[in-house]
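Asker: Provide a 3D model corresponding to the input given below.
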Amino acid sequence: MEHMDIKRANGRPASAMRPVKLTREVMKHALGSCLVEFGDTRVLCAATIEEGLPAWRRASRAGWVTAEYAMLPASTGRRTRRETGMRKGRSMEIERLIGRSLRTVTNLRALGEYTVTVDCDVIQADGGTRTASVTGAWVALHDALMAWVEAGKIPRLPLSGQVAAVSMGVVDGSCVLDLDYGEDSRAEVDMNLVATDTGEIVEIQGTGEQAPFDRKRLNDLLDLGEMGIAQLIALQNEVTAFRD
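Answerer: Predicted structure coming up:
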């Protein structure tokens, strides 16, 4: 995989992620919570569990995991209006992505008739809010389900694995990993990868924003994404000891 020379913030190479930090147990009343930081992007993820299921789900005899996503008003340079009425299409698309991603590694039958909601609130945005949300949401979900096990509500942790997400793109002709806002806003190609700890792909979102891209470039971007996912999975495991 070849990369052109490109000047990035803090002098990081094209294949390097921003500093990533996962801080658990940041909220007193949430069963599971995580403050996830991808550089200057910060997302607060909080998981709660309620007895019962949505009406359309009740006949399944299996649990449900869902998510909600929002950007706080001062998370960007210009105030973002609260979504008190009409939801933004972008927010709904991202929260569906988070929910789908979490469900791929959750045994819903083993969860039982409970609904888990993971709220992801962006408190500071600098690119990659959806990928940070997926990554931090898994930690919050893990901790909430562990709390449910410890409370005797379910017999074992109903997680089959881990899931994380990272962005890739083509900026100034070069393939780069984990785009900040400045890079994302001028990217020729913008892509997100969601994958599990076993390397299986959950979702790929890719768009030629300014120019089309060929199969070789796609492969190069996916190679970068796999590198980023491996780092994020390792960090999740470091803070949760999921695989120990």
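
Asker: going forward, measure contacts and count neighbours with C-alpha atoms only.
Answerer: OK.

Asker: skipping adjacent residues, who's closest to R12 in space?
Answerer: Nearest residue to R12, sequence neighbours excluded (C-alpha to C-alpha, 6 or more residues apart in numbering): R18, at 7.8 Å.

Asker: run a quick check on the one you found versus S167, I expect a contact.
Answerer: No - checked against C-alpha atoms under 8 Å, the pair R18 and S167 is beyond contact range at 11.2 Å.

Asker: let's see this one next, to set against the first:
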Amino acid sequence: MRHDQRQPEELRPIRVQRHFVGAAPGSVLISAGKTTVLCTASIDSTLPPWKANSDPATLSGWLTAEYSMLPGSTSPRKRRERDKMDGRTTEIQRLIGRSLRSALDFRALGARTIAIDCDVLEADGGTRTLSITGGFIALCDAIASIRSELPADRPVIERSIAAISVGVVNGTPVLDLDYVEDSTAEVDMNVVMSGTGQFIEVQGTAEGKPFSREFLNQQLDLAAKGIEQLTRLQREALGPDWPSFDPSITC
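Answerer: Predicted coordinates:
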């Protein structure tokens, strides 16, 4: 039994509130335990210069992501990043961008840029993975807002995306680490997967001594079970707005 009475394979309680703000076509307030992130998705009809100057015959859209932790999200207070982002912030927002880009057919999106903004309101572990999971829901709502402008026969969203942390704590592989567990874990890993169980990115580190292939396989199995649950939660949150990209998904 873990310090919060969860079983090793158990997620923290997850809450999702769509349409949290009105300014962005996609916005989600998502919480896992005490970790809370506001994810918004905005659409711009312009492209980055490096992409706008490409061959008109192959012109396609883009997705970018930004991530930040608000000063009151941690104790002691985290200072604002005013002039230069720290390495952690840069690495996380690149992960979010890479992960959510894998969901899209950019040719079907057309000459548009989607900006995903993930702002951590309270941090208790798993902020990057929750940002990806919530960011996908916001992305779906943003795409739905321009559905009439998109090709009817070519889905823009090709697959669902979710992410979860796993690790080894006190010799036991566990799912969805909070800060207490993450700060003492022997292994810390973040896993991004599609709703059909395909791996998109795996980030894993031994915090002390190396770990075995057996522990790696156990953690990946836990992550896959967690992604199944998160995909089900995403689908329930979106309801009839769940994309019709893959009717084979039954979870």
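
Asker: on that earlier part again, list the contacts for the residue nearest to R12 of the first structure?
Answerer: Counting by C-alpha atoms under 8 Å, 6 or more residues apart in numbering, R18 of the first structure makes contact with R12, F38, G39, D178.

Asker: tell me the secondary structure at it.
Answerer: Secondary structure assignment for R18 of the first structure (DSSP: H, G, I helix; E, B strand; the rest coil): coil.

Asker: quick one: map it onto the second structure.
Answerer: Here R18 of the first structure is matched to R12 in the second structure, going by TM-score structural alignment.

Asker: leaving out sequence neighbours, find the closest residue to T106 of the first structure.
Answerer: That would be L159: by C-alpha to C-alpha, 6+ apart, it lies 4.6 Å from T106 of the first structure.

Asker: run a quick neighbour tally on K34 of the second structure.
Answerer: A count of nearby residues for K34 of the second structure, using other C-alpha atoms under 10 Å, gives 16.

Asker: tell me if I'm right that it and A123 touch.
Answerer: Yes - shown here, K34 of the second structure and A123 form a contact pair, counting by C-alpha under 8 Å, at 6.9 Å.

Asker: could you tell me where the longest helix along the first structure falls in the second structure?
Answerer: Longest helix in the first structure by number of residues, with DSSP state H as the criterion: helix 215-240. Per TM-score structural alignment, the counterpart of helix 215-240 of the first structure in the second structure is residues 213-238.

Asker: can you give me the strands for the stretch 51-200 of the second structure?
Answerer: Ranges of strands within the stretch 51-200 of the second structure are 62-69, 113-122, 161-169, 172-175, 187-194, 199-206, based on DSSP state E, counting those that start in this stretch.

Asker: which of the ones you listed sits most buried?
Answerer: The highest average neighbour count among those, using mean count of other C-alpha atoms under 10 Å, belongs to strand 161-169 at a mean of 28.

Asker: ok, average deviation of that one from the first structure?
Answerer: Here the mean offset of strand 161-169 of the second structure against the first structure after fitting is 0.3 Å, by mean C-alpha distance after the TM-score superposition for the first structure.

Asker: counterpart of K51 of the second structure over in the first structure?
Answerer: Using TM-score structural alignment to pair residues, one finds that K51 of the second structure aligns to R57 in the first structure.

Asker: got the contact list for its match?
Answerer: Neighbour list for R57 of the first structure: W64 [criterion: C-alpha under 8 Å, 6+ apart].

Asker: and T36 of the second structure, that's in a helix?
Answerer: No - under three-state DSSP, T36 of the second structure sits outside any helix and is assigned strand.

Asker: check the gap between it and T74 of the second structure for me.
Answerer: Counting by C-alpha to C-alpha, to the nearest Å, the gap from T36 of the second structure to T74 of the second structure is 11 Å.

Asker: more crowded one of the two?
Answerer: The neighbour comparison of T36 of the second structure against T74 (other C-alpha under 10 Å) goes to T36, with 25 against 15.

Asker: for N217 of the second structure, see how far away the aligned partner of E37 of the first structure in the second structure is.
Answerer: Under the alignment (TM-score structural alignment), E37 of the first structure maps onto S31 of the second structure. Between S31 of the second structure and N217 of the second structure the distance is 28 Å, computed by C-alpha to C-alpha.

Asker: settle it for me: which of those two has more neighbours?
Answerer: For the pair S31 of the second structure and N217, the greater number of neighbours falls to S31 (24 against 12), based on other C-alpha under 10 Å.

Asker: surely that one and V37 touch.
Answerer: Yes - if you go by C-alpha under 8 Å, S31 of the second structure and V37 touch, sitting 6.4 Å apart.
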